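[1] Pasting the sequence and the predicted coordinates here, then a few questions.
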Amino acid sequence: MQTMIYDSDAFCVLQLDWSGAQASQDGAEADLSRGGYEIVDKFARKEIFLGGRAAEGFRHSVQQLIAQEPSSEEIDDFLDRYSALSRQSLQAH
C-alpha cells in the first residue's frame, strides 16, 4: 500500500507499507521493517527510498518538524537534504 503524506510543487513523499496493514495518518503504527518512505524530488527528477533505521530516523525528524508548524518552504528545504542523497534519476518509459 502507498499513502501520499506530502505533496508540493517540488516534492512528493509516499509512505510504503508492504505488510498489508493500513498505516495510521501520522505513520505511528507503520511497521517500517516492511516498508518505508519514498521521497521524490520533482525538479531534479530523482527519488530516494528510506527503509529500516533510516525510515525511523526520517519519521522522527518529520514529527519534530511538524511540531514546529513549518511552512511549505521549510518542509521543502528539509526534504531537499534527503534528496541530495539520491543518485538515481527518474526516467519515464
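    It's in. Since the model is a prediction, treat every value here as computed from it, not as a measurement.
[2] Could you use CA atoms for every contact and neighbour count after this?
    Fine.
[3] ok, R87 touching K46?
    Yes. Between R87 and K46 there is a contact at 7.5 Å, judged by C-alpha atoms under 8 Å.
[4] So between these two, which is more surrounded?
    K46 (19 against 10; other C-alpha atoms under 10 Å).
[5] Can you tell me the element the most centrally placed residue in the chain falls in?
    The centroid of the chain falls nearest to V13 when counting by C-alpha atoms, centre = their mean (3.8 Å). Using DSSP states H and E, V13 sits in strand 11-17.
[6] Got another one to weigh against that:
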Amino acid sequence: MYMLYDSPSYIVVQFDVPVAPTAGDTAHAARSEVTPPSLQRDGFEIVDKVSRKEIFIEGALAQTFQEGVEALIEQGPDVEDLDAFISQYANLGHQPVVMH
C-alpha cells in the first residue's frame, strides 16, 4: 500500500492486488518446469474527503486512471488540475468512508 496523493479534497492510495494463478497456469508451469511469474495487478483507492465516499478501482479502469495521472504529471499540474482529474473517478464512488 502506497499513499500517492493527499490534498484537502482527495486521498489516492495504490494497492498491489495479487492475482491467484488459474489451474491452467499451474498445469503449464508443471509441463514446462518453469516457475510461473507472480501475478500482480495494481488497484487504487480514491477517497473523497468532502463527500466522505470512496471507490476502489482495478483492472482496465485502474490502468486508464494511472495513464491519465502520468500524462497529467508530465504537464506539471497544480493541485486543482489533479483534483479535477481525480474527481472524475471519485464521483463513481458510493461506498461511505467508515472508521474502525
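    Everything's here; your move. All figures in this text were calculated on a predicted structure; none of them were measured in a lab.
[7] Beyond the strand holding V13 of the first structure, next helix or strand please.
    strand 35-41.
[8] Onto which residues of the second structure does that following strand map?
    Using TM-score structural alignment, strand 35-41 of the first structure lines up with residues 42-48 of the second structure.
[9] who touches that stretch?
    9-17, 53-59, 62-63, 86, 89-90, 97 (C-alpha atoms under 8 Å, 6 or more residues apart in numbering).
[10] just the buried members of those residues?
    Among the contacts of stretch 42-48 of the second structure, the ones that count as buried by 16 or more other C-alpha atoms under 10 Å are 9-15, 53-58, 62-63, 86, 89-90.
[11] can you give me the strands for the second structure?
    2-6, 10-18, 40-48, 53-58, 95-96 (DSSP state E).
[12] now these in a markdown table, with distance to E74 of the second structure?
    Output for those, formatted as a markdown table (distance: least, C-alpha to C-alpha, whole Å):
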| stretch | distance to E74 of the second structure |
| --- | --- |
| strand 2-6 | 16 |
| strand 10-18 | 18 |
| strand 40-48 | 20 |
| strand 53-58 | 23 |
| strand 95-96 | 31 |
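[13] can you tell which of those is closest to H28 of the second structure?
    Nearest to H28 of the second structure among the strands of the second structure is strand 40-48 (18.4 Å), distances taken as C-alpha to C-alpha.
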